[in-house]
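**Q** Sequence and predicted structure, then a few things I'm wondering about:
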Amino acid sequence: MSGVTSSARAAEQPRPALKVGFVLSKNFTLSAFALFVDTLRLASDEDDRSSRRNCDWQVLSSNGHLIRSSCGVQIAPAVGLPDPKEFDYIAVVGGLLNVEEPIDDQMQAYIKRATRENVRVIGVCTGSFVLAQAGLLKRRTACVSWLHHNEYVERFPDHKITSNQLYVEDQEIITCAGGSAVADLAASLVRRHVGNKAERNALQILQIERRREGKEVQPRNPLATDHRDSRVRQALIFMENHIDKPLSMDKVAESIGLSRRQMERLFDRRLGLSPAAVFTRLKMRRARTLVLQTSKPLIDIALDIGFENSSHFGRKFRETFGYTPNTLRKTQKEQGFVHLDDDLFETAANR
């Protein structure tokens, strides 16, 4: 009938299998939002036509004003707040941490209402800080980027936290470290609600080789983020930034204003290891990430972390972890992913 309105036609359409409402904080991270939305968009049909057959999304706001990202790009939200139960998830996208009020009181109340009504909530990037500030993470583990680990601990000292994993689903709340992990999370939700084919379509167009599981280790996760001693923390960051080349321990000591002998005593007291041994372990942890998350030949990985040949690298890898790089890759191929208990530094990190 020609008299049927567009809104009526829309009402007749079946509800998509996955619908996400986005709450964008002031100075939000554009890449995190864009990766999430584009994964949904590309999973929505088979022909990259941006239809919303399988997935739908909406940017939410209490006032309808443009929302500015940290890079200056602005997003126009929808006007009015629908019932939270219209969505499968409410995703709060965080941004710069120096913003005093990342979302207004009305949006905070909306998120709390969503949790009361059993709508699952996601903290994306520093969205975990927004959820914690709203009191929603007190009895849950928050997953944050290693970059923001210390600040989260300072702001919420009584909360549980991990900065090793890509994302964590704890009851009805998910928190994601941000960066490329957002695409992994979004793809996992597509797989859960829409199916394997939609997930595969999205990842292939995004040119992502495989979806990483939430328990996989963040690509750059220096021990420094967990350590209380600022001098140790600075030294470890310096090491981590020079992980692809030979590094003199004299240079490390110089970077923190100590003599080499003073630094060695400090490391022995705080970590129970020599600086050189810690540097080797950092190299090995980086190598393990490359073995798991890339298809690089082992000789290239060895060169990437400063080894001259793959045989020396392979021996040191086995000495560190108890298995070879090839064994690790084979296990991942057979199981889909490998959950690693990253205990290389766990005991020493809090001394």
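**A** It's in. Numbering: from 1, shown residues only.
**Q** rest of the way, CA atoms for contacts and neighbours
**A** Fine.
**Q** for the stretch 1-150 of the chain, what spans make up the strands?
**A** Applying DSSP state E, counting those that start in this stretch to the stretch 1-150 of the chain gives strands spanning 18-24, 55-60, 67-68, 74-75, 89-93, 120-124, 141-143.
**Q** Same list (the ones you listed) but as JSON lines, adding distance to residue 236 and mean neighbour count.
**A** Below are the strands of the stretch 1-150 of the chain laid out as JSON lines (distance: least, C-alpha to C-alpha, whole Å; neighbours: other C-alpha atoms under 10 Å):
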{"stretch": "strand 18-24", "distance to residue 236": "34", "mean neighbour count": "24"}
{"stretch": "strand 55-60", "distance to residue 236": "40", "mean neighbour count": "20"}
{"stretch": "strand 67-68", "distance to residue 236": "35", "mean neighbour count": "19"}
{"stretch": "strand 74-75", "distance to residue 236": "37", "mean neighbour count": "14"}
{"stretch": "strand 89-93", "distance to residue 236": "30", "mean neighbour count": "27"}
{"stretch": "strand 120-124", "distance to residue 236": "27", "mean neighbour count": "28"}
{"stretch": "strand 141-143", "distance to residue 236": "22", "mean neighbour count": "25"}
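**Q** what about stretch 260-280, start to end distance?
**A** 17 Å (C-alpha to C-alpha, to the nearest Å).
**Q** now stretch 11-29
**A** Counting by C-alpha to C-alpha, you get 33 Å between the two ends of stretch 11-29.
**Q** Just checking the distance from it to the centre of its chain.
**A** 20 Å (C-alpha atoms, centre = their mean, to the nearest Å).
**Q** adding another structure so you can compare the two:
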Amino acid sequence: MTLPEAQRPLSVGFVLLNRFTLLPFAAFVDCLRLSADEGDRSRPLRCNWTFMTSSGESAVASCGAIISPCKTLRDPQAFDYIVVIGGVQEEREKADQRAVEYLRQAAQLNVPIIGLCTGVFTLIHAGLMAGKRCCVSWYHHGDLTRRFPDVTPVADRLFVDEGHLITCAGGVAAADVAAYLIERHLGKAWAMKSLHIMLIDEVRRGEHPQPQPVIFERVEDRLVRRAIDIISQHLGEVISVEELAKRIGTSRRNIERKFQDELGVGPQRFSRNLRLRYGLWLLHYTDRSITAISERCGFADSAHFSRHFRENFGYAPSSVRKSGSPLAENQVDPFFLHIDSHATKW
């Protein structure tokens, strides 16, 4: 007896590429697993999934974990969705041609395809992204732009749904994509059940912004770039100039001089202003309290944060929450925070 459409299990085929990234794979498949059955029993009743590689051999993740057994590439029409997961990118390595042809076949058969993490590179190799928005992690944005200048990547959101093509930045956002599909096919209750068991307390839609790094490609001095990299990775703490100089192998006097020459401010003020801009981003895109944001940005207390915030932006943090106005272009770019030497006020 054929089950009604609403009762058919959601079937997903995973194409695991060489050195695929484990986290987006695990986040996606575990979200399916938890929605497939009552509690945590893991029976594939409402959802089922198949792991595939081009050769049918075990798949080795970038961290060394092995997924086994895997099947050879099955008929695309056996699945409601095909999920391709990429990993470490080496330009000298050729694209998996069997996977490329398989994805082309799936597209011709109108089987929806999902590219997770660098799986989107394989979709590009297959010629499927022409004229489409292509979601990619900020980490791979520059690489994709350089290697595929005809493709316009989107790196300011978690995932993009173009109908039969969904692309996702990867990481834990893979769980958001899985929940998005589960809600569509099985209902919101099953999607929320999965997320809650995974200790994810909210549904994030595709337009939810990716946390953004500092992009400093236009800063010419090598030591300044290294210092900015360290500062941007420690936005929740204050690193002394002495410690910063020690980490990059120079003197305090030298790094202060180089910052002044390159950016017009010293490293201490640069760090504080960068943490304030991070605070502004958090005020707009999260519901954390001002006290929590102050702590997250490395300030001693909310009064200290608020005073410097007002000095830097001309208004209090509380006014951001009250107005809910979009970010001004001269304050924080919600896509990337570009540092363009003296062109940016620090």
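**A** Arrived safely, thanks for sending. Model, not experiment: these values are computed from the prediction.
**Q** After superposition, what's the TM-score here?
**A** Remark: TM-score between the superposed chains equals 0.79 [TM-score structural alignment, normalised by the length of structure 2]; 330 aligned residues with a C-alpha RMSD of 3.6 Å.
**Q** picking up where we left off before, in CSV, list the strands of the stretch 1-150 of structure 1 along with distance to residue 165 of structure 1.
**A** Converted to CSV, those look like this (distance: least, C-alpha to C-alpha, whole Å):
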stretch, distance to residue 165 of structure 1
strand 18-24, 23
strand 55-60, 26
strand 67-68, 29
strand 74-75, 29
strand 89-93, 18
strand 120-124, 13
strand 141-143, 7
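**Q** Relative to residue 246 of structure 1, which of those is closest?
**A** strand 141-143 (32.5 Å; C-alpha to C-alpha).
**Q** Residue 297 of structure 1 versus the equivalent of residue 301 of structure 2 over in structure 1, what's the distance?
**A** Counting by TM-score structural alignment, residue 301 of structure 2 corresponds to residue 309 in structure 1. Distance, residue 309 of structure 1 to residue 297 of structure 1, using C-alpha to C-alpha: 12 Å.
**Q** right, so of the strands of the stretch 1-150 of structure 1, which gets closest to residue 202 of structure 1?
**A** strand 55-60 (11.6 Å).
**Q** The closest one: average distance to aligned residues in structure 2?
**A** Compared with structure 2 after fitting, strand 55-60 of structure 1 has a mean deviation of 1.6 Å; criterion: mean C-alpha distance after the TM-score superposition for structure 1.
**Q** Would you state the strands of the stretch 201-346 of structure 2 in chain order?
**A** 214-215, 337-338.
**Q** could you pull out the helices for the stretch 51-200 of structure 2?
**A** In the stretch 51-200 of structure 2, the helices defined using DSSP state H, counting those that start in this stretch lie at 97-108, 119-125, 138-147, 173-186, 188-197.
**Q** Can I get these in a markdown table including mean neighbour count and distance to residue 245 of structure 2?
**A** What follows is the helices of the stretch 51-200 of structure 2, written out as a markdown table (neighbours: other C-alpha atoms under 10 Å; distance: least, C-alpha to C-alpha, whole Å):
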| stretch | mean neighbour count | distance to residue 245 of structure 2 |
| --- | --- | --- |
| helix 97-108 | 17 | 47 |
| helix 119-125 | 22 | 38 |
| helix 138-147 | 15 | 26 |
| helix 173-186 | 22 | 36 |
| helix 188-197 | 19 | 43 |
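**Q** mind putting these in CSV, distance to residue 252 of structure 2 included?
**A** CSV is the format used below for those (distance: least, C-alpha to C-alpha, whole Å):
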stretch, distance to residue 252 of structure 2
helix 97-108, 52
helix 119-125, 43
helix 138-147, 30
helix 173-186, 40
helix 188-197, 47
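**Q** nearest to residue 334 of structure 2, of those?
**A** Closest among those, using C-alpha to C-alpha: helix 138-147, at 12.0 Å.
**Q** distance between that closest one and the chain's centre?
**A** Here the centre of helix 138-147 of structure 2 is set off from its chain's centre by 13 Å, with C-alpha atoms, centre = their mean.
**Q** State the span of structure 1 onto which that helix is aligned.
**A** With TM-score structural alignment applied, helix 138-147 of structure 2 matches the range 146-155 in structure 1.
**Q** picking that back up, among the strands of the stretch 201-346 of structure 2, which comes closest to residue 207 of structure 2?
**A** Ranking the strands of the stretch 201-346 of structure 2 by proximity to residue 207 of structure 2 (C-alpha to C-alpha) places strand 337-338 first, at 18.3 Å.
**Q** all helices of the stretch 201-346 of structure 2, in order?
**A** 222-232, 241-248, 252-263, 267-285, 290-296, 302-313, 317-323.
**Q** Show me which of those has the highest average neighbour count.
**A** Burial of these is given as mean neighbour count (mean count of other C-alpha atoms under 10 Å); helix 267-285 ranks first at a mean of 20.
**Q** who does it touch, helix- and strand-wise?
**A** Where contact means 3 or more C-alpha pairs under 8 Å, 6 or more residues apart in numbering; DSSP states H and E, helix 267-285 of structure 2 is packed against helix 252-263, helix 290-296, helix 302-313, helix 317-323.
**Q** neighbours of residue 177 of structure 1, just the number please.
**A** 31 (other C-alpha atoms under 10 Å).
**Q** now for it: what does it line up with in structure 2?
**A** Matched to structure 2 by TM-score structural alignment, residue 177 of structure 1 sits across from residue 169.
**Q** So that match sits against residue 114, correct?
**A** No: if you go by C-alpha atoms under 8 Å, residue 169 of structure 2 and residue 114 don't touch, sitting 11.0 Å apart.
**Q** which residue packs closest to the residue mapped onto residue 15 of structure 2 from structure 1, ignoring adjacent ones?
**A** Taking TM-score structural alignment, the alignment pairs residue 15 of structure 2 with residue 23 from structure 1. Distances taken as C-alpha to C-alpha, 6 or more residues apart in numbering place residue 92 nearest to residue 23 of structure 1, at 4.6 Å, with adjacent residues excluded.
**Q** Quick check: the gap between the one you found and residue 58 of structure 1.
**A** As judged by C-alpha to C-alpha, residue 92 of structure 1 and residue 58 of structure 1 stand 12 Å apart.
**Q** And for residue 254 of structure 1?
**A** Computed as C-alpha to C-alpha, the residue 254 of structure 1 to residue 58 of structure 1 distance reads 52 Å.
**Q** what's the answer for residue 158 of structure 1, then?
**A** Separation of residue 158 of structure 1 from residue 58 of structure 1 (C-alpha to C-alpha) stands at 34 Å.
**Q** if we can go back for a sec, reformat the helices of the stretch 201-346 of structure 2 as a markdown table; add distance to residue 198 of structure 2.
**A** Formatted as a markdown table, those follow (distance: least, C-alpha to C-alpha, whole Å):
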| stretch | distance to residue 198 of structure 2 |
| --- | --- |
| helix 222-232 | 29 |
| helix 241-248 | 37 |
| helix 252-263 | 43 |
| helix 267-285 | 22 |
| helix 290-296 | 24 |
| helix 302-313 | 32 |
| helix 317-323 | 30 |
